[in-house]
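just coords:
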């Protein structure tokens, strides 16, 4: 039997030993990314159900979004430090197994602390996978780097934009616990696929937390990380509470809400494609466009949330911007440190996940104190300030 072994080399990001891995291995990683990101965003469409079932406020229920983000921020660097010498396929097996355990705990939780424990395990898995898993496509298929990267990131994108409508549909039909049970089953299938399909993948030699100071000294990285904090915090301060807003202010109930969030997800897929085209021409324009789409759609929704047609336009436009967000920011960060991708990825994951968790926390505090509309005002402010920061500091640069 032919052995597909992907070696690391000290002078290049990828060195191929024998033949490239099969495309099914790359696809399995993409599905793994989809499973993890979907689980991360499932609660967004289920917060009212979770809050009612556990007899807690929607602000406290928002901790199920906050906790994974904070934990993922820590686990990204811990993963590249603790797993430096391990075969990457073993690392992925462990990370996806944590996803399964997490979903089982959440699906069976009757107390808030059990629910949050499950989300802690998810945060560990998400941070580690974003750091290691998303960089493996080019290593498995160095003969088709662009296509391999696209397949892996398609899983991230689909999970990001479809996780909420999928959770809302399942929760509306069978209850919120069923949504997490289905996610656990998906995790089991992914682990089996990874065990059967992944070849041996040795760790990169030029990676680890020791490269962090060099990456942080890059001016383009410094400017971008400030933008990540502002835009991600704003996005998730508002997005985490989109379901309560649409329920309470717009008067949209479960069936219509599922369709509207599905439209959000479909628009996000188009946003992903559009942003891929934009970053090849002008990465500054891509990030600015993303910030403007997000901020303006939030403002439109919060100002005219009682008008059904405007609500649809605002939510779909928001989805378009959300689909652009990860591609725009990641392209910029990676273009700033092309020789230290794994460390740059860990840095981006840590800051981004921390900002996501902070956004959900701040949004929860805002709605508990000032009402659900305040989360959207807060989100719009953060995103638009991030866009203004980019406008002032981001040099006109193209992704080569």
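Good, I have the coordinates. Computed from a predicted model, the values in this text were never measured in an experiment.

CA atoms for contacts and neighbours, from now on please.
OK.

tell me the spacing between residue 111 and residue 240.
Distance from residue 111 to residue 240, counting by CA to CA, to the nearest Å: 21 Å.

with residue 230 instead?
The gap separating residue 230 from residue 240 is 16 Å, by CA to CA.

what about those two, which has more around it?
Neighbour totals were compared for residue 230 and residue 240, and residue 240 leads with 31 against 25 (other CA atoms under 10 Å).

got another, please set it beside the one above:
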């Protein structure tokens, strides 16, 4: 083998390593922003108590950033124009860090809520740009695996980030997790600037491009319907998992944090297991979620029953994010940024809607109504998936 060939192979290997380091930086960024969005889930009761508001009102700390992110995801893809996506991602991560510093120091609910508005801008923009980056960072034959790693950040946030934040809140008070996330955001900011290559936009998007994509691509419309049903249903129940476990199964305090950590481990496994489920993965995932949520609504029992059902829920939900993104990558391979921004908008809006609906149910009906309503929405997703995924 000639020296030239050796040098080419070394160069390709170095480029491959750098590409995967960039993927890891993006995945850590996704993990950070989604953990930030969902952090109040595990801290709902202590935050509400400290800030002197009800559980339902505290749920607005999940609803508000979700609404803002839903608006900002498509909006920022349009207004960012020809800006380098590397610099845009870094600026958005800096905004996330500022929001967490304010949250950690705020002494009134209104200030925390205002910080969550800033956070929503960072979440919507970062997720929309980051979700479609895998094809630009690694070779074509590695895109599927890189996408799973990036969206493993979403799964890890909801299944590991929130439990870790819950445990930190139990040990050091609810402000500690916000301070830790501020530091993590700065770490991610540095990693993005160091590891990502320049990422000029492949083409500028307009609002007309997004509406045209919706109009001409029925699989994108179906994917958005699945996102809305699955995510609204999940977060209707998950936002209030702490009071559900306490009232229905007698699980409270530090035990919730440890159980959510177990939920997280199984959910992260579910994220990578989803890739092996084949083209009917969304049908299988939504069916498993329906079963777990229905059992939470109907089965009485003690802490063991509640723990087992929660773990089953985590395993089922872990594959949702990567399954949905895979749907959009195949539905619109030539317009990944546009399709991803629409998916992120609906995803974040659904988080907000789920938290809002769950808050109204928690404050007005028996706690079993929360997982029951969630199960009904996820069942609707299973029916849509059955109709679309089994069609020749």
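Everything's here; your move. The structure presented is a predicted model; accordingly, all values stated were derived computationally and were not measured.

and stretch 304-312 of the second structure, which residues are buried?
Buried residues in stretch 304-312 of the second structure, counted by 16 or more other CA atoms under 10 Å: 306-312.

show me the strands in the stretch 51-200 of the first structure, by range?
Ranges of strands within the stretch 51-200 of the first structure are 200-201, based on DSSP state E, counting those that start in this stretch.

what of the stretch 301-400 of the first structure?
According to DSSP E, counting those that start in this stretch, the stretch 301-400 of the first structure contains no strands.

regarding the second structure, what is its longest helix?
Using DSSP state H to define each element, the second structure has its longest helix at helix 3-42.

which parts of that helix are buried?
Neighbour-count burial for helix 3-42 of the second structure, with 16+ other CA under 10 Å as criterion, is recorded at 18-42.

nearest to residue 57 of the second structure among the buried residues of stretch 304-312 of the second structure?
When those are compared for distance to residue 57 of the second structure (CA to CA), residue 310 wins out at 24.1 Å.

and that closest one, what pairs with it in the first structure?
Matched across to the first structure, residue 310 of the second structure falls on residue 315, judged by TM-score structural alignment.

quick one, helices of the stretch 301-400 of the first structure?
308-336, 341-370, 373-393 (DSSP state H, counting those that start in this stretch).

now render those as JSON lines, adding distance to residue 275 of the first structure.
Output for the helices of the stretch 301-400 of the first structure, formatted as JSON lines (distance: least, CA to CA, whole Å):
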{"stretch": "helix 308-336", "distance to residue 275 of the first structure": "5"}
{"stretch": "helix 341-370", "distance to residue 275 of the first structure": "18"}
{"stretch": "helix 373-393", "distance to residue 275 of the first structure": "16"}
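
and those, which is most packed in?
Mean neighbours per residue, mean count of other CA atoms under 10 Å, is largest over the helices of the stretch 301-400 of the first structure for helix 341-370, with a mean of 24.

so that helix corresponds to what in the second structure?
Under TM-score structural alignment, the match for helix 341-370 of the first structure in the second structure covers residues 336-365.

now do the same for residue 288 of the second structure: its match in the first structure.
In the first structure, the residue paired with residue 288 of the second structure according to TM-score structural alignment is residue 293.

list the residues that contact its match.
Listed by CA atoms under 8 Å, 6 or more residues apart in numbering, the contact set of residue 293 of the first structure reads 317-318, 320-321.

same deal with residue 232 of the second structure?
Contacts of residue 232 of the second structure by CA under 8 Å, 6+ apart are 350-355, 374, 377.

hmm, 6 Å instead?
350-351, 354 (CA atoms under 6 Å, 6 or more residues apart in numbering).

again, but for residue 382 of the first structure
230-231, 234.

which of these does the second structure keep?
Checking the contacts of residue 382 of the first structure against the second structure (both residues aligned by TM-score structural alignment, their matches' CA atoms under 6 Å), the contacts still present are 230, 234.

report the aligned residue range of the first structure for stretch 111-130 of the second structure.
With TM-score structural alignment as the criterion, stretch 111-130 of the second structure aligns to 114-133.

and the gap between residue 22 of the first structure and residue 249 of the first structure?
Residue 22 of the first structure sits at a distance of 50 Å from residue 249 of the first structure (criterion: CA to CA).

ok, now residue 360 of the first structure?
19 Å.

leaving out the residues flanking it, which one is nearest to the residue nearest the centre of the second structure?
Taking CA atoms, centre = their mean as the criterion, residue 154 is the residue nearest the geometric centre of the second structure, at 4.1 Å. If you skip the residues right next to it in sequence, residue 154 of the second structure has residue 31 as its closest partner in space, 5.6 Å away by CA to CA, 6 or more residues apart in numbering.

trace that neighbour over to the first structure, please.
By TM-score structural alignment, residue 31 of the second structure lines up with residue 34.

what's residue 253 of the first structure aligned with over in the second structure?
Aligned partner of residue 253 of the first structure by TM-score structural alignment: residue 252.

any idea which of the buried residues of stretch 304-312 of the second structure is closest to residue 61 of the second structure?
residue 310 (22.9 Å).

element containing the closest residue to the match of residue 310 of the second structure other than its chain neighbours, please.
Using CA to CA, 6+ apart and skipping the chain neighbours, the partner closest in space to residue 315 of the first structure is residue 264 (6.0 Å). Here residue 264 of the first structure, judged by DSSP states H and E, is contained in helix 254-279.
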